[in-house]
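**Student:** Model the structure of this input:
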Amino acid sequence: MNVALWIVTGLLAAVLLVSTAKMFVPREKMAAIGGAAAQWVLDFSPGALKAIGALELLAAAGLILPAVLDLAPVMVPVTATCVALLFTGAVIMRLRRGERKTIVGDLVYLALAIFVAWGRFGPESFTS
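**Tutor:** This is a model prediction of the structure:
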């Protein structure tokens, strides 16, 4: 179980790191490159996209570093809970935009974040 949690945590951190591109790439270019799944960026201001990207960068670090450095490892499940909230917001945004086909990825990442939060708060807690 511990290995599965580490794999899922690493996957989530990688996804979050890749998605920080919205901090550096202009939103028009992201929308053009990303196709239908990236059209949502046009609904947000550049400042909002930078804020979302910064939160994703912090989340990627918060999923890995506390456990690896053994500094406040309880932050891993707390961060996973916050990532679940982030993806809940993404799912809601996709539903409001009527993007039923592109919602699947967000639902998968939401489930993975919930799995990490459950596993690290419960059976494979770093504090027990």
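
**Student:** hey, let's count contacts and neighbours off CA atoms from now on
**Tutor:** Will do.

**Student:** Helices of this structure, residue ranges please.
**Tutor:** For the chain, applying DSSP state H gives helices covering 2-19, 27-34, 46-69, 75-97, 103-121.

**Student:** ok and the last one relative to helix 46-69, angle-wise?
**Tutor:** Using axes from the mean of the first three to the mean of the last three CA atoms, to 10 degrees, one finds that helix 103-121 and helix 46-69 are set 30 degrees apart in direction.

**Student:** Please generate a structure for the following sequence too, so the two can be compared:
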Amino acid sequence: MDVFLWIVAGLLALVFLAAGVMKLSRTRQQLADSGLGWAAQFGDGTVRLIGAAEVAGAAGLILPALLGIAAVLVPVAALGLVVLMSGAAVVHARRKEPQMIVANALLLVPAAVVAWGRFGPYAF
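**Tutor:** Sure, this is the predicted structure:
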């Protein structure tokens, strides 16, 4: 199970790192034009904050355990990503974008599994 949690955390980290870097490196208009219409409804600071949270979550899924420093941050990061995806699902529900809610759920569930596993029976 430990290997499974590492794989899930690694894949989540890659996805959230890519998404976060995209939000940090593009303008809101570029994000909206690329299909992220929600970005036009939020301020620049909010979009950057979401991107920074995704990058921090990605780092938190891997680095603490890899470096052996404060490994308790791994499930904390996973839990933070669960909260982030829950908020994203609410935004997409308000925008009536069910396909995006499914995408949020596909990221939320594995993040919740990592949080459960690392807080619980498979903690470091």
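
**Student:** Overlay the chains and give the TM-score.
**Tutor:** Comparing the two superposed chains by TM-score structural alignment, normalised by the length of structure 2, the resulting TM-score equals 0.95, with 123 aligned residues with a CA RMSD of 0.9 Å.

**Student:** hmm, back to that, could the helices of structure 1 go into CSV alongside distance to residue 40 of structure 1 and mean neighbour count?
**Tutor:** Listed next are the helices of structure 1 as CSV, based on distance: least, CA to CA, whole Å; neighbours: other CA atoms under 10 Å:
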stretch, distance to residue 40 of structure 1, mean neighbour count
helix 2-19, 13, 16
helix 27-34, 8, 15
helix 46-69, 10, 18
helix 75-97, 8, 19
helix 103-121, 12, 19
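
**Student:** Just want to check the distance between residue 92 of structure 1 and residue 86 of structure 1.
**Tutor:** Residue 92 of structure 1 sits 10 Å away from residue 86 of structure 1, taking CA to CA, to the nearest Å as the criterion.

**Student:** What is the neighbour count of the residue lying closest to residue 28 of structure 2 once chain neighbours are set aside?
**Tutor:** Beyond its immediate neighbours in the sequence, the residue positioned closest to residue 28 of structure 2 (CA to CA, 6 or more residues apart in numbering) is residue 39, lying 5.6 Å away. Counted by other CA atoms under 10 Å, the residues lying close to residue 39 of structure 2 total 19.

**Student:** Alright, calling it a day.
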